[in-house]
Every structure is written in structure tokens, then in C-alpha cells.
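Enquirer: The following comprises the amino acid sequence and a computationally predicted model.
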Amino acid sequence: MTGVPPGISVLPVHGLPEFSPGDDLAGAIATAAPWLADGDVVVVTSKAVSKVEGRLVPVPPGADREAIRLQAVEDEAVRVVARRGPLAIVQTRQGWVVAAAGIDASNVGQDALVLLPEDADASARRLRDRLRALLGVEVAVVVSDTFGRTWREGLTDVAVGSAGIAALTDHRGAVDAWGNRLETTRVAVVDELASAADLVKGKLAGVPVAVVRGLPSAPVDADDPGTRPLVRLPADDLFPYGSRDLVRSRTPGAELVPRAGELEAVSQAFRTASAALPEFPVVLRHGGEGDGVVDVHLVDAPNMTTALNLGALLGAVIVQLHAEGWATRWEPVGTPGGSSLAGRLWLGTPPS
């Protein structure tokens, strides 16, 4: 056909084996795709990477696989964001906020569970270097995994590791065709590549690798931070906790540490007062009105019991703060619809 405009193509890599710990993933890709060319982006499912790197949890014969999976989620999590029954949304040590810590029980035998790669950026760099050595080509590598999406049904693949390609394309400061200056637009290119590659990899076809060809090359920082720029920092996260499914931190008041002055005093007061009500968790967050404001979130649904417990806890906190010379003001801001935000504690005059 003539007249077809140039564009981007997505090519599946067929003929790859079932991978096991210690296998040569790059060697298998080079054998199955000797046609790789400079500028290609090789997208590899994280499951293949994890298998060859031995990131597996064994499930002994007759063992409760679901119980082992739930324990693995707890082990991989550094923070629980939300929980409902057996479902947990957690932050992993790699920084991703994902259901079940990204632990996969599909496309693997009944005798194992698959964890996310320990450092998928490092895995991508090794694959890229090895493909260069084997085929003499300069390619980028993206390691993909399947995530759910906030406020949207359905799954899509995103990048959890990358090398040789900038994770974000920053358009901030550019001017569009109408003269509007872009203020916030940063495109997660590696996520788009991961999602595009899954169109040919699929979930059931047994194709763990795809190649995206025709993407315009973009400069990469010399240190190549991989997917680190995709991790949203807590200070920029407007939704660090759920509402109905809010969970407490492991140490009451820990959210406010290590901050000096007013917040340090509030944190210590809540930790002390919480000792008397260990089964009544609250979550403290830096208030949006200044350093002297603390937002208090409820974990349990608002009812008469939680109201009484919150009153007792706040009373003990305020008494302690007053004894130390702090002036306080409590502002209820919760809504009848079940908002997790119960109110704000304001601190005034500091102790002399």
C-alpha cells in the first residue's frame, strides 16, 4: 500500500521460553529477535524479569496459597494506604502504590508467587547493556507491570523500570498553538510504551516481550534515573490516604515526625495520649493552613463510639499541650458523608 504515513509500530517477540531463576533473559530475547535495531524500545514484563532474578515466594505442597500471598503483601509493604477485607493497597519499597504490593499469582505455577523485581531500573540497565553486547544495537528497555487505576475500572500496564529513555517528557513552559503556556503537562512516556506493548503481549498469549519501533529519540540524563521521576513524593500527594479505608500508621503521631516546634509537640502529645486508647487509631497529617495546624483523620467510621473516643483522645492531647504552655483551638471539619477528616488542631502561642 502506498501513501501510508510513517508512525510507530508495536511488534511481539514470539518464541520465548518459560523463564526460571538463573535463565539468560537477554540471550533469549536476542535469539528470538535478532532483528532489533537502534532506537527500538524493548518492553519486558516484570514477571519474566522477576522469574530469572529469583524473585519468587515458594508455596509448599498443601500449603494455603492465599495465606502465603497475604503474608508476602505485608512483607513487601512499607506503608498500607487502604485496606478492605483481604484487599490491600500498599506502597512498596520501590515507591509504587499498588494493590497487593504487585504480587502476582497468575501465569505462574501453583508452587510459587511472583514478586516485583527488587530494582527494575537496574534490571533494565543490565538488559540494555547485554543486548548491546549481543546484537550491537542501542535500544531502550522498559520493564512493565499491570496496575489498577484510581477512580477507573480496568487494568493497564505501566513502567516499573526503564533504561535508555526518559521516563517523563516535560512540556512545562512550552506554548501551544493557541498561545497558552503549559504549566503542569508532563507525559509519562514509559507508561504509554508499557501500555502500547501490552496490546500485542496480552495477558494470556504467553508473549512476555514486545518491541516499540519508530519512537522519536529523546535525550536521557547522564545518570539515567529510570522510573524514579514517576514516583510522586508525599509532599505532592493530595491523596496519601484513603477516606473510608484509611489506616493508621504503625506509630501514632509518626506522620508528623521529624518536624520541629509545634508539630513535634503535637506528635508527642498524640503518641502519649494514644497509649491509653491503643485500639482507637487516628492518622495525623500536616495541616494545609500552616506549620501550626494538624489534620486529624479517623480510621473507623464515624459513630457514637468513635466520637467519644476522639473526644477523649483530643481532651488528653489538649490538656498535655496546655500544660506545656501551648494555646490550642479545635476546628471540626468532618462531613456527615463519612469523610475521614475529623477536624484540625490549631496551635497558638508557643511556650516561653
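Expert: Cool, the structure landed.

Enquirer: going forward, measure contacts between C-alpha atoms and count neighbours the same way
Expert: Fine.

Enquirer: how distant is the helix ranked longest in the chain from the center of its chain?
Expert: The longest helix of the chain (DSSP state H) is helix 304-323. Distance of helix 304-323 from its chain centroid, counting by C-alpha atoms, centre = their mean, to the nearest Å, is 34 Å.

Enquirer: counting contacts, what elements does that helix pack onto?
Expert: Judged by 3 or more C-alpha pairs under 8 Å, 6 or more residues apart in numbering; DSSP states H and E, helix 304-323 is in contact with helix 262-274, strand 328-332.

Enquirer: give me that answer again for 7 Å
Expert: helix 262-274 (3 or more C-alpha pairs under 7 Å, 6 or more residues apart in numbering; DSSP states H and E).

Enquirer: what angle do the helix it packs on and helix 304-323 make?
Expert: For helix 262-274 against helix 304-323, the angle by axes from the mean of the first three to the mean of the last three C-alpha atoms, to 10 degrees is 130 degrees.

Enquirer: take a look at this one as well, against the first:
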Amino acid sequence: MAITATAVAGLPEVTAGADLAALIAARVTPSGQDVVVVAHKVVSKAEGAVVALSGVRPGDRARAIAARQGRDPRQVQVILDQTAELVRVTDHVLICRTHHGFVCANAGVDASNAAGDDELIVLPVDPDHSARRLRAGLPGTPAVVITDSFGRAWRNGQVDVAIGVAGLAPLEDWRGLTDSVGRPLQATWIAVADQAAAAADLARTKDSRDPVVLVEGLGRWVTAADGPGVQPLLRPPSEDLFL
């Protein structure tokens, strides 16, 4: 079994209202067994999920956190607006549970690759819907995974993970099956969509401005239906050791 990940070059700067599926289709022709992995920022830009700091009025909570962290209170207010639950506040970062259910730093709010110095890019309102819409607009109806970079408990560094999925089984459950020598597996639960996201991130550099990667070789997990999206990957707060 061979898996390849190839960055799709030449995508122009994307602005609100752009037909992202058409822009991708003009540069690559995926098959129905492929996975098109898209960094969320280009999706957010196309959907207008960009906030101009000039229009943000920070509240008292944002000002207090900003004073502790030495950052712009308007930026903190944007993070709070994207947050369903503030899990942890340190001297340099906010750990948030977003309205989508993602637990991540700063609610996924980021200034990198924003078109203007006064802008912040936030996560798409419904990344699964975004993935389904992209899938419907692409030739060949490939699976689509929308990604963002997350940190991990217990480990340094960041890894791209899936925040929106269409047409790909997000998990493969081996619990109750056996390994190669017949021993029962009790905890093996493969995060297929997250691994596709991480593999795609290795095919591009962070400064390449190539937000789209074609991943081939994952056909066994591609589904005809759009499927359940990213939700099966999210651990309920009641089972999260860190919430």
C-alpha cells in the first residue's frame, strides 16, 4: 500500500466569496479514491471568516486577560467570541473549547497568512458543511478534509488535525479485533482523518502558501456518503482528562 501527498501549487490569494472548489479544480483533478486536504485558513477566507480588529470593542474580561498576557485586548475579545468555554488562562495563551467542540489554543484564532496587519482569521462556522460543499464542487467527488494546527497533550510541537471531514471515515475502530498473532485489541482506534491531515502538512511548508494537498492511497477509507464529519473524533468533555 502506497500513500502519497502532493501539494497543489498555484492557488491565488483567496478572498471572501471566492469559489474555492473551482480554484482547486483548475489545478488538480482528483479521483473518487483521493482525499483533498485543505488548510482551514483558505476556507475561512473564502467564507469571510476574517475579523478586522478596527471594528472590535473589547470588554472588561478581554482587557483583564490582555493586561496579564501583554497582548492586544481586541485580539483577546475575538478569541473570547469564538469560545464556548475558557478552559485555562496562562501568561501567554488561552486554552479554549470552541463552539464546534474543539479544545485548542486561542480558539483557533490566528493572524498568520492574514491579508492585512489588522486582520485575524477565525475558524469556519461549520467546517463539516464547508467540507461537504467543497466535495460537491470538485470533479471526481473525492473525500475532503479541512485542517488546523493543534498542540497535543504530553508532547511538544503542533500537528495538523481534521476540523472538517466529508467522504472519509474519520476513525477506524480495531477494538475487539485481534492483532497479527491473535491477541485481542482493547484500545486501538485509528484517527484516519487526523493522520491524513498530518501527512498533508508534511507535503507543504508553512511559508509555501500552498494550502491544498492531494493525498492518494487512502481509498479504503473514502466513502460514497459524506459521513458523520469530524464529530466522532471529539472526546466528550465528560471523558476528557484535561477539562
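Expert: Everything's here; your move. The shown structure was predicted, so the numbers you read here are calculated from the model rather than taken from an experiment.

Enquirer: Superposing both, give me the TM-score.
Expert: The TM-score (TM-score structural alignment, normalised by the length of the second structure) is 0.89; 229 aligned residues with a C-alpha RMSD of 1.9 Å.

Enquirer: returning to that earlier point: what span of the second structure is the longest helix of the first structure aligned with?
Expert: Aligning helix 304-323 of the first structure against the second structure (TM-score structural alignment) gives no matching residues.

Enquirer: Buried residues of that helix, list them for me.
Expert: 306, 310, 312-314, 316-318, 320-321 (16 or more other C-alpha atoms under 10 Å).

Enquirer: Just the strands from the stretch 151-300 of the first structure, written as ranges.
Expert: Assigned by DSSP state E, counting those that start in this stretch, the stretch 151-300 of the first structure shows strands spanning 152-163, 168-170, 186-188, 209-213, 282-286, 293-298.

Enquirer: In CSV: the ones you listed, plus distance to residue 226 of the first structure and mean neighbour count.
Expert: Below are the strands of the stretch 151-300 of the first structure laid out as CSV (distance: least, C-alpha to C-alpha, whole Å; neighbours: other C-alpha atoms under 10 Å):
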stretch, distance to residue 226 of the first structure, mean neighbour count
strand 152-163, 5, 21
strand 168-170, 10, 16
strand 186-188, 12, 15
strand 209-213, 18, 24
strand 282-286, 30, 21
strand 293-298, 35, 23
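
Enquirer: export the ones you listed to CSV and tack on distance to residue 63 of the first structure?
Expert: Shown next, in CSV, are these (distance: least, C-alpha to C-alpha, whole Å):
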stretch, distance to residue 63 of the first structure
strand 152-163, 29
strand 168-170, 43
strand 186-188, 41
strand 209-213, 32
strand 282-286, 36
strand 293-298, 37
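
Enquirer: got the contact list for the residue most central in space within the first structure?
Expert: The residue lying closest to the centre of the first structure (C-alpha atoms, centre = their mean) is residue 96, at 1.8 Å. Applying C-alpha atoms under 7 Å, 6 or more residues apart in numbering to residue 96 of the first structure gives the contacts residue 231.

Enquirer: roughly how far apart are it and residue 200 of the first structure?
Expert: Distance check for residue 96 of the first structure against residue 200 of the first structure: by C-alpha to C-alpha, to the nearest Å, it reads 25 Å.

Enquirer: With residue 161 of the first structure instead?
Expert: Separation of residue 161 of the first structure from residue 200 of the first structure (C-alpha to C-alpha): 19 Å.

Enquirer: who touches the helix or strand where residue 68 of the second structure lies?
Expert: Per DSSP states H and E: residue 68 of the second structure is located in helix 60-69. Residues outside helix 60-69 of the second structure that contact it (C-alpha under 7 Å, 6+ apart): 72-73, 76-77, 91-92.

Enquirer: and what of stretch 153-163 of the second structure?
Expert: Against stretch 153-163 of the second structure from outside (C-alpha under 7 Å, 6+ apart): 127, 145-152, 193-194, 197-198, 201, 230.

Enquirer: which of those sit farthest apart?
Expert: Within the contacts of stretch 153-163 of the second structure, 127 and 152 form the most distant pair, 20.6 Å apart (C-alpha to C-alpha).

Enquirer: Looking at these two, which one has more neighbours?
Expert: Applying other C-alpha atoms under 10 Å to residue 127 of the second structure and residue 152 shows that residue 127 carries more neighbours, namely 24 against 11.

Enquirer: need the contact list for that one.
Expert: Residue 127 of the second structure neighbours (C-alpha under 7 Å, 6+ apart): 146, 163-164.
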